[in-house]
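Undergrad: Quick one, fold the following:
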Amino acid sequence: MNPRIGCCTTLFFDLDGTLTDPREGITRCLQYSLERLGRPAPPQAELVQYIGPPLRWTFPRLLGTDDTTLVEAAIEHYRQRYATVGLFENELYAGIPELLGALHDTGLRLFVVTSKPTVYAERIVQHFDLTEYFEAVFGPHLDGRFDDKSELIAYILHERAIAPDRSVMIGDRASDITAGQANRTRTIAVTYGFGSIEELQTVGPDRICHSPSEIRQTLDGPPLTRCPAG
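TA: Okay, the predicted model is just below:
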């Protein structure tokens, strides 16, 4: 292992907005679901803000209701399109295969840790030929278990006997960073996804990176220390 990375043994990568750009698929599926329910569908540009959080967080806000029956109906419509079409309206960010290959070759343990249900996340990782780089893909169950990413990371740390202080959570939304912090991992926020720089600075990640190549440079550099908020 590269001795400059030696302080970190495990990397947790978010999927949407960190490894892949799912903008087209997710926004179209949100529109489809709303239309099936007879609700007006905002333009794609307005729906980008909902990429990242679980659907059971998103639909109450889009529908303006806490009616669980209506929310579950919206999720069902969403998944009808997503499972067959939306899943593949997606593309890798430039430099991701090279980044993962280089990190994997150092002997680091790599995991996908996403708010997307595992059944879909695994298909996406396989579709983009990334399976060889990851030890496992973790996401929520379809019934909502582990929708809270903090709980998901806690489960992985325990299940795989991983030391939090030798792990790094890498993601594009504040929720990725706070989930890592809640479990005492180090954190890297990326700005090329869907979280604004203001959103990311507010939660105080250890580092902020603007490209996949910068993630590699950061992990090759000095040990991570928390960067200031604001």
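Undergrad: use CA for all of it now, contacts and neighbours both
TA: OK.
Undergrad: count of neighbours near residue 84?
TA: By other C-alpha atoms under 10 Å, the residues close to residue 84 number 9.
Undergrad: I'd like to know how far it sits from residue 124.
TA: 12 Å (C-alpha to C-alpha, to the nearest Å).
Undergrad: now residue 68
TA: As defined by C-alpha to C-alpha, residue 68 lies at a distance of 28 Å from residue 124.
Undergrad: Surely residue 86 is in contact with residue 26?
TA: Yes. Counting by C-alpha atoms under 8 Å, residue 86 touches residue 26, with 6.4 Å between them.
Undergrad: Neighbour count for those two, which is higher?
TA: residue 26 (25 against 21).
Undergrad: Please, where are all the strands along the chain?
TA: 10-13, 20-21, 91-92, 109-113, 136-138, 167-171, 186-190, 207-209 (DSSP state E).
Undergrad: Can you give me the buried ones in the fifth one?
TA: Think strand 136-138. Buried positions in strand 136-138, judged by neighbour count with 16 or more other C-alpha atoms under 10 Å: 137-138.
Undergrad: ok, which stretches of this structure are helices?
TA: 23-36, 44-47, 55-63, 68-82, 96-105, 118-127, 149-159, 174-182, 197-202, 212-220 (DSSP state H).
Undergrad: Now the second one, please; I'll put the structures next to each other:
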Amino acid sequence: MTGPAAAPTGAPLALLDLDGTLTDSYPGIAASARVAFAALGLPVPDDRALRRFVGPPLPSSFALFGVPPERVPEAVEAYRGYFREQGMWQNSVYDGVPEQLAALRDAGVRLAVATSKPEVFARPICQRYGLAEHLEGGVDGVFGAPLDDVPSTKADVIAAALAALTPTGPVVMVGDRSHDAVGAAAHGLPCLGVAWGYAEPGELEDAGAIGVVPRVDGLAAAVLDALAGATGTLPEVSASASPAAGPTTGT
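TA: This is a model prediction of the structure:
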């Protein structure tokens, strides 16, 4: 799929997290994690605990749950075996996200996805669920982690996006977990948090997010405000993209 025409040089850029920011990917991630813990003969965490899997790099999540370091590769392999076949499609776009992305593009903002999910999974997900059409260069505007065993952080993913997109205008990272804020800070970028994802209470604020957007229908306006903080003025978001009411998330 060919994405929208590139915005002019100097246009602001928003880097968007995927899981918990654009899509509700918990069902597939949780199912894949359950398969992995069972395959290793380890206790399967409950649903509340498994929410912490959404966002961070997968090896870090397994380590956080006490999987011995020497067994983390085995856990990752079991997880991805299920995820490739089923888990990646147990997913949905949050209600209102496409309209917010369209509003940002209409306001002249370049958009790209920067996710800790392996890029080989993130690109087809963005393609299937209609997100790629809003991104700079379509699926070429999706940046993720490598699938191999090379350690990768959110800062690494952001670095790859910045190198490919070479922005000359202001840049903001948008995400739902602390590693989004930490990764952005590594490049001197502000991070705008979103409240409909998987962060614990206070997690984003403690990590240095400049603010937290409470509802999907306020995303475009909040991104423009964040970018305007660095440039002074930006086009206003269309009122049609910010309904006064309606569901915050999809199912």
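Undergrad: circling back to that earlier point, mind putting the strands of structure 1 into JSON lines with distance to residue 200 of structure 1?
TA: Formatted as JSON lines, the strands of structure 1 follow (distance: least, C-alpha to C-alpha, whole Å):
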{"stretch": "strand 10-13", "distance to residue 200 of structure 1": "16"}
{"stretch": "strand 20-21", "distance to residue 200 of structure 1": "18"}
{"stretch": "strand 91-92", "distance to residue 200 of structure 1": "22"}
{"stretch": "strand 109-113", "distance to residue 200 of structure 1": "18"}
{"stretch": "strand 136-138", "distance to residue 200 of structure 1": "23"}
{"stretch": "strand 167-171", "distance to residue 200 of structure 1": "10"}
{"stretch": "strand 186-190", "distance to residue 200 of structure 1": "7"}
{"stretch": "strand 207-209", "distance to residue 200 of structure 1": "8"}
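Undergrad: mind checking which of these is nearest residue 120 of structure 1?
TA: strand 136-138 (10.0 Å; C-alpha to C-alpha).
Undergrad: Now do the same for residue 54 of structure 2: its match in structure 1.
TA: Residue pairing (TM-score structural alignment): residue 54 of structure 2 is matched to residue 51 of structure 1.
Undergrad: Next up, the contacts around the aligned residue in structure 1 for residue 200 of structure 2.
TA: Aligned counterpart of residue 200 of structure 2 in structure 1: residue 196 (TM-score structural alignment). By C-alpha atoms under 8 Å, 6 or more residues apart in numbering, residue 196 of structure 1 lies in contact with residue 173.
Undergrad: hmm, back to that, quick one: which of residue 68 and residue 124 of structure 1 has more around it?
TA: Each of residue 68 of structure 1 and residue 124 has its neighbours counted (other C-alpha under 10 Å); residue 124 has more, 19 against 12.
Undergrad: list the contacts for the more buried one?
TA: Neighbours of residue 124 of structure 1 in contact, by C-alpha under 8 Å, 6+ apart: 87-88.
Undergrad: Next: the one 4 residues further on.
TA: With C-alpha under 8 Å, 6+ apart as the criterion, the residues that contact residue 128 of structure 1 are residue 92.
Undergrad: corresponding residue for it in structure 2?
TA: Using TM-score structural alignment, the equivalent of residue 128 of structure 1 in structure 2 is residue 129.
Undergrad: if I pick the residue lying closest to residue 108 of structure 1 once chain neighbours are set aside, what's in contact with it?
TA: Nearest non-adjacent residue to residue 108 of structure 1, counting by C-alpha to C-alpha, 6 or more residues apart in numbering: residue 9, 5.2 Å away. By C-alpha under 8 Å, 6+ apart, residue 9 of structure 1 lies in contact with 108-109, 166-167.
Undergrad: Pick the one among the residues you listed closest to residue 192 of structure 1.
TA: For the contacts of residue 9 of structure 1, the nearest to residue 192 of structure 1 is residue 167 (21.8 Å; C-alpha to C-alpha).
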